[in-house]
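Student: Here is the input, now give the coordinates:
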Amino acid sequence: MAEEFREDEILGKAYDAKLMRRLLKYVKPYRKYVVIAIFLNIFVAALPTIRPYLIKVGIDNYIVNKDYHGLLIISLLLLTALILQSIVQYFLTYYTELMGQKIIFDIRVQLFTHVQKLALKYFDKTPIGRTVTRVTNDVETLNEMFSSGIVSVFSDVFVIIWIFVFMFSMSWDLSLVTLSVVPILFYATFLFRKKVRESYRDVRKHLARLNSYMQEHVTGMNVVQIFAKQKQELKKFSGINKDYKNANIKSILYYAVFFPFVEFLSALSVAMIIWYGGGEVIQSKLTIGVLFAFLQYTEMFWRPVRDLSDKYNILQSAMASSERIFKLLDDNTFINDPVKPKKLESVKGQIEFKNVWFAYNPGEYVLKNVSFKINPGETFAIVGATGAGKTSIINILSRFYDIEKGSILIDGIDIRDIDKKELRKHIATVLQDVYLFSGTIKSNINLGNEEITDEQVIEAAKIVGAHKFISKLPNGYNEEVKEKGATLSVGQKQLISFARALAFNPKILILDEATSSVDTETEILIQQAIEKLLVGRTSIVIAHRLSTIQNADKIIVVHKGEVRETGTHQELLAQKGIYYKLYQLQYKDQEIVKIA
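Tutor: All right, here's what the predicted structure looks like:
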């Protein structure tokens, strides 16, 4: 969690050219929208700035000369400019938002595609919340930059340029007087950016702590309530929340100082125009229309200046978010497919481990020189104490992780020479901790695979004994499943996971403590179904309950990452080794239960 805090506290450059070049690659497919947006920006920026000039013409040429016809023409031109500005603004907003949404869509698709390709090793070391934040919040920050930030910057810059063009075309000396406060504005803006940058870092830091604290304690609410820690946790939360509030207040303080100062400079500029320009009008060196136009241009000039200050924050947020997004996209924790993969045709299901060494962390081996062979159609059981390496064996068989030494063969082909998708198509796994997705019972069994018919879904459910309870649900197989299957019992979720595995009709079936979470009656039902299902399939069963694997064709005992014993149930009992001791412990437990 502390590492996550540090990452969220990191604030790179306000503008990073390297990051911006990478971001602009997403804009490239939508160049036509950029061209349209720039053209419309030039046009929409000119329309409001032409109005003061038209008013100047109206005053100097028509009002002073009492020319009603000319005044009518100027009024119509002003109305036309307003209507055109509204129309152009509509298309500008539409195309820029459309471009922004298309770019964000592409980034999100790329991110999700990348995340799906990452090896499980990445998810072992990365908090889920951080990855979700990258795909949601950070991408949404970029959306603000692409949809409004960049475009508004163009618009503001073009407005300022047009203002300068009209001002200098009317009076050079009054323009210089008007802009004499700009150097002060630049210095104030520099200080503002520096202070806001520091406060922005503090706000992000405290927000990250607040979010993480909320996520952790809501998830563990049962522990908080069991130990009656509500008051203590509230006190800690209030402290974190107070720090976040103070950081925001500090940030608001800079805005509260900067924007009134900009207003002061604007008023000062107006005062200088009236002082200098008024004097020029009195001396008949300047017309009243020009003076009036300059007053309007001055007011118009400071509006984009304030907007550009806001856009700085959008740019800074976008740079920070893009840095984290690209860090995720640059993560190459992959299980690479072979350049020329071999096909698994007519899979028989023979599995062989040859001197396999495996470690999650370099040098810390959890499997050491593991070797065994499973013939097609055999039921193969793996037993051992917690942490012995049982689950690691099935993880590397499905190639969720790559081994360091040795080889794993399926039908004589090294799994590293097989495309991962092709390999996993023939393997189905039922885990102890069942995960169900939001959707329906049916979608959780076929996982959206259109090749699996409704009849096959129902047949799979009937075989594992799930059809009985599913058919009693109000909507049957179309019953809605809440997040993680919250409305279903542990046993019901386990039965659905069995049906899911069987619906895909694999040649290799892996059961990892698959019956440990169900009651005795359900376990008997599943065991009866398994006896029928394992016919013609190679199966690997990991179990703590030794009674569930007594009929296995072969059993291996794994201890501290090594295969210590191999044989059938009776053969292993006769050896009176580790398996015998495990069996005796479970038998004694059963005797205690009987006595009780």
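Student: C-alpha from now on. contacts and neighbour counts both.
Tutor: OK.
Student: is it fair to say V557 lies in a strand?
Tutor: Yes - V557: assigned to a strand according to DSSP: H, G, I helix; E, B strand; the rest coil.
Student: Give me the contacts around the helix or strand containing T133.
Tutor: Using DSSP states H and E, T133 maps to helix 128-133. Helix 128-133 is contacted by residues E4 when judged by Cα atoms under 8 Å, 6 or more residues apart in numbering.
Student: So for it, what gets flagged as buried?
Tutor: Under the neighbour-count criterion of 16 or more other Cα atoms under 10 Å, helix 128-133 has T131 buried.
Student: Check stretch 10-28 too.
Tutor: 11, 14, 19, 23, 26-27.
Student: for stretch 77-97, same thing?
Tutor: Applying 16+ other Cα under 10 Å to stretch 77-97 flags 78, 81, 84-85, 88-89, 92-93, 95-97 as buried.
Student: what does stretch 453-473 give?
Tutor: Applying 16+ other Cα under 10 Å to stretch 453-473 flags 456-461, 463-467, 470 as buried.
Student: Identify, from the residues you listed, the entry nearest to L572.
Tutor: Of all the buried residues of stretch 453-473, L572 sits closest to V464, with 29.9 Å by Cα to Cα.
Student: now the other sequence, so there's something to compare against:
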Amino acid sequence: MSMQGVKGEDRGDLSRDESRQIRRRSISLLMDLLPPYRRQVLAIAGLIVASAAMQVAGPALIARGIDRGLPAVVEDNDFVPIVLIAGAFLLTGFGGALLLAAYTKKSIAFSQDIMADLRLRLFAHTQRLSMGFHETYTSGRIIARQTSDIATLGELLGGGLTNLVSGVLFMTFTTTALLTLDPESALPLVGAIIPIMAVTWWFSHASRREFRASRTHSARVIIQFVETMAGIRAVKAFRRESVNRDTYADKVEDYREATRRTIQVFGIYEPLLKVIGTFTVATLVLLGAFRVIEGTLEVGVLLAAVLYTRNFFTPIDSLAMFYNSFQSASAALEKISGVLEEAPDIADPANPAPFVAGPGTIRFDGVSFGYSDDVEVLPSFDLTIPGGQTVALVGATGAGKSSVAKLIARFYDPTSGTITLDGRDLKDISNRDLRRAIALVTQEAYLFSGSVSDNIRLGNPRADDAQVESAARAVGAHDFISALPEGYDTDVNKRGGRLSSGQRQLVSFARAFLADPRVLILDEATASLDIPSERLVQHGLKTLLADRTAIIIAHRLSTVAIADRVLVMDGGRIVEDGPTAELLSGTGRFATLHQAWRETLV
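Tutor: Predicted coordinates for the structure are as follows:
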């Protein structure tokens, strides 16, 4: 499914064919989740059948007790029949309750297993998806899929689905028992089925529409909240609190209104069922009374028929509740299945031959690339970077520098042409081998919650403490790490908030050094640093870039100075190419950029 289709689900503006396709996809996902839990499902089904059968036996035993047990006591002073009937009634009542408790416990465990499986599947699949997906699909929407949507599905599986099955079985057994006891007493109930089906048909269509809208607005509320909290620094910096509050209030109001309409539909459905049930029971009592007077119907049978008829309508309330949760869960399942159906744009080759990078020579041959069909970032790009060379890419914003880096890291594939590493097309190298050969260090220098050593070890999870410390020493990070309260075991806090920008960048360099890639890409890796921090990082850079192919993307020309070769880009093309000193001595764009940068330092 395309990203446009996924967005359409969140908007709720799907055509009938799209809605039908999404429902089929959702059912397919649910069926795919069930096979590992076949035994649990069969056990729950058996408990439900036995429980429903025991619950249905009660009215028939009451009829037997009134019409057979009581006369035996009154006429023959024989208490045996009534005692046996009472014992059977207690046995079925307690047995049904115990079985109900057993299948409730098992169904809850089953739902938790399914939720855990789905969470793991969704998490793993989302990680596999290409950067194009993550740059389009917001983090708030992913969080909504992983949290509220899966929780809603869990509620359905944990209680709603078993309530549906037990309710349907109970109604079926009740109707069968009533027909067996007295077919004529079942006629009012049979007549009530038509209005019940009509009301349920209306409810199914109305609630499906309203629940889909409710899930859409729920996701939008979560998205707005997550994005506001993630960007809280920008919110405060630009005094966006009141604007964001109003925007959030509008989304909350839309969600409240959608939920109100959903409840309103349910509020109409349940009372209509009660009216139909009351009218049916009243009709049965009236007709049964005449038959009792005529002597064609026993009192106990009439009482049992009334109980069966009333009991028939009792699960309908539960079925309405089930439909409530079913519609909500269906909408959630549609969105989850939409993410799981997304295929990575960057596919791993089917049978890749093992690859170990050699000198690290990179070659672009006739490459063109664009993030969308109508915008071409690199119209025609040719470039060769010999192994071991450090190349700096400079140019104005939008010149195509970061696009070149993303193509080398294979976050994207070119629209046409080929990119090779040591003569091997990147598309023919497995993702594992490619990630081992190429590493990317970005401006963000993202650190995960955990210790400093854990963050450095991300470059090589099997590295021991000595190797971690050696990597830190190599890039000049050891001294400040040792000065932290717990040294390498110090928790960096959320996103590395305990460290300065320069310190975080040095940790990211140590991580890359430990990974030991043949090709290293630095995408604006020093852009967020102040001058003292940048000087601190320069030493680490020299060590990090030694003996490997390196591509440095930078606006700061002080970072470019360590490059062997400078490429000036403009409009997706290389307009200058040469050694740093040679370009500086000329009158071209790089010399102009360098002079402008020097003037900013005065």
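Student: tell me how far the helix holding T133 of structure 1 is from the chain's mean position?
Tutor: 6 Å (Cα atoms, centre = their mean, to the nearest Å).
Student: State the span of structure 2 onto which the next helix or strand after it is aligned.
Tutor: Per DSSP H and E, the first helix or strand lying C-terminal to helix 128-133 of structure 1 is helix 139-144. Mapped onto structure 2 using TM-score structural alignment, helix 139-144 of structure 1 covers residues 150-155.
Student: Return the mean post-superposition distance for that stretch against structure 1.
Tutor: Average distance, stretch 150-155 of structure 2 versus aligned residues of structure 1 after superposition (mean Cα distance after the TM-score superposition for structure 1): 2.9 Å.
Student: next one: that stretch to chain centre, how far?
Tutor: For stretch 150-155 of structure 2, the separation from the chain centroid amounts to 12 Å (computed by Cα atoms, centre = their mean).
Student: hang on, the earlier thing: tell me which two of the buried residues of stretch 77-97 of structure 1 sit farthest apart.
Tutor: Across these (Cα to Cα), the longest gap, 28.2 Å, separates L78 and E97.
Student: Would you tell me what helix or strand A574 of structure 1 is located in?
Tutor: Per DSSP H and E, A574 of structure 1 falls inside helix 569-575.
Student: picking up where we left off before, helices - which of the buried residues of stretch 453-473 of structure 1 land there?
Tutor: With DSSP state H as the criterion, helices contain 456-461, 463-464, 467, 470 from among those.
Student: Adding distance to R500 of structure 1, write those residues out as a markdown table.
Tutor: Converted to a markdown table, those look like this (distance: Cα to Cα, whole Å):
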| residue | distance to R500 of structure 1 |
| --- | --- |
| Q456 | 10 |
| V457 | 8 |
| I458 | 10 |
| E459 | 11 |
| A460 | 8 |
| A461 | 8 |
| I463 | 11 |
| V464 | 10 |
| H467 | 12 |
| I470 | 14 |
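Student: residue in structure 2 matching L511 of structure 1?
Tutor: Aligned by TM-score structural alignment, L511 of structure 1 pairs with L522 of structure 2.
Student: who touches that match in this structure?
Tutor: Counting by Cα under 8 Å, 6+ apart, L522 of structure 2 makes contact with 440-442, 550-553.
Student: By neighbours, which of these wins?
Tutor: The most neighbours of any of these, using other Cα atoms under 10 Å, belong to A550, which has 29 neighbours.
Student: Can you list the helices and strands that the helix or strand hosting V537 of structure 2 packs against?
Tutor: Using DSSP H and E, the element containing V537 of structure 2 is helix 531-545. Contacts defined by 3 or more Cα pairs under 8 Å, 6 or more residues apart in numbering; DSSP states H and E place helix 531-545 of structure 2 against helix 465-474, helix 501-515.
Student: Among the ones you listed, which comes closest to S166 of structure 2?
Tutor: Among those, helix 501-515 sits nearest to S166 of structure 2 (Cα to Cα), with 56.3 Å.
Student: The helix holding T133 of structure 1 vs structure 2, mean deviation?
Tutor: For helix 128-133 of structure 1, the mean deviation from structure 2 after alignment is 2.4 Å (mean Cα distance after the TM-score superposition for structure 1).
Student: before we move on, back to that, compare the contacts of L522 of structure 2 with structure 1 and list the overlap.
Tutor: Retained in structure 1 (both residues aligned by TM-score structural alignment, their matches' Cα atoms under 8 Å) from those: 440-442, 550-553.
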